[in-house]
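[1] what follows is a protein structure lacking sequence information:
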């Protein structure tokens, strides 16, 4: 039941993130990037990149099964101010906590950066899958990050 609620919440957040009115920026917390929360402005779904432009997308990690009562916003690979930030072109990845993570942590931590994602994946606590979960955000989309106000 909890997993279903988290999937629905994640789906709602990312549907809002990806399909927000292009004319209406959202300065409320929408995702984590480089340890900070960011707002966003949904713009458009993008076609899959080619070998020539894959590097112009950043990974966006959507955690589908966090049990942290604070909730878990998506986590970006990079954010404004980071030289690796690509301006808000995203390649969605699904991240799932493993049974080992729940045994180790009990309540899993809130992930706030790409470094957090890498650390927990290296510990065997996260399984990362390229692409989106059913009814999740588009696999490739554009959505620039905005400061939270």
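    Done, it's in. Just so you know, these numbers come straight off a predicted model, no measurement behind them.
[2] only C-alpha atoms for contact and neighbour calcs from this point on.
    Will do.
[3] what's the helix or strand for residue 119?
    Taking DSSP states H and E as the criterion, residue 119 maps to helix 114-122.
[4] ok, residue 13 next?
    helix 2-19.
[5] which elements pack onto that helix?
    strand 44-45 (3 or more Cα pairs under 8 Å, 6 or more residues apart in numbering; DSSP states H and E).
[6] next up, a second structure to put side by side with the first:
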């Protein structure tokens, strides 16, 4: 009997968590969400919360930053993408080597230009959490 109650409790918590996550992705961004990130060719609002100490690679998404420019960071996945990890980011710096600094809106374009030598991508610079909110 207790195991059945535990299963129902876990189910109810899971349903509430999914509803909350769906609401976060579709809600009006909070006032502190003044930052911007591109992911999956869409512009999102965001704010940084805290650094994290890592975790399994599959629990983080890469986010590409462009030091020395005013370009908007680009994440490899955003809300609605099954690969999105709720804003847990593995930060990589992009340096332009064979082209002028260009605003990308998806990680595919960044990886393509890296493959032809137009830019380089650093290893992990840091890891942090910053959720994405629909604009």
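    Cool, got the structure. None of these values were measured; they are calculated from a predicted model.
[7] TM-score of the superposed pair?
    The TM-score (TM-score structural alignment, normalised by the length of structure 2) is 0.70; 106 aligned residues with a Cα RMSD of 1.8 Å.
[8] elements contacting the helix holding residue 119 of structure 1?
    Counting by 3+ Cα pairs under 8 Å, 6+ apart, helix 114-122 of structure 1 packs on strand 126-130.
[9] distance from the helix or strand just after the strand it packs on to structure 2 after superposition?
    Next helix or strand after strand 126-130 of structure 1 toward the C-terminus (DSSP H and E): strand 140-142. Strand 140-142 of structure 1, aligned to structure 2 and superposed, deviates on average by 0.8 Å (mean Cα distance after the TM-score superposition for structure 1).
[10] so how much does the next helix or strand after strand 140-142 of structure 1 differ from structure 2 once superposed?
    Sequence order places strand 145-147 as the next helix or strand after strand 140-142 of structure 1, per DSSP H and E. In the superposition against structure 2, strand 145-147 of structure 1 averages 0.6 Å from its aligned positions (mean Cα distance after the TM-score superposition for structure 1).
[11] where in structure 2 does strand 145-147 of structure 1 fall?
    Counting by TM-score structural alignment, strand 145-147 of structure 1 falls onto residues 132-134 of structure 2.
[12] and the matching stretch, how far out from the chain's middle?
    Remark: stretch 132-134 of structure 2 is offset 10 Å from the chain centroid, using Cα atoms, centre = their mean, to the nearest Å.
[13] how far away is residue 62 of structure 2 from residue 74 of structure 2?
    Counting by Cα to Cα, to the nearest Å, the separation of residue 62 of structure 2 from residue 74 of structure 2 is 9 Å.
[14] and these two? which has more neighbours close in?
    For residue 62 of structure 2 versus residue 74, neighbours defined as other Cα atoms under 10 Å are more numerous around residue 74 (29 against 20).
[15] if we ignore the residues flanking it in sequence, what's nearest that one?
    residue 38 (4.6 Å; Cα to Cα, 6 or more residues apart in numbering).
[16] aligned partner of the one you found in structure 1?
    Aligned by TM-score structural alignment, residue 38 of structure 2 pairs with residue 32 of structure 1.
[17] hmm, residue 73 and that match touching each other?
    Yes - under the criterion of Cα atoms under 8 Å, residue 32 of structure 1 makes contact with residue 73 at 6.4 Å.
[18] about what we covered before: my read is the match of residue 38 of structure 2 is in a strand, agree?
    Yes - counting by DSSP: H, G, I helix; E, B strand; the rest coil, residue 32 of structure 1 is part of a strand.
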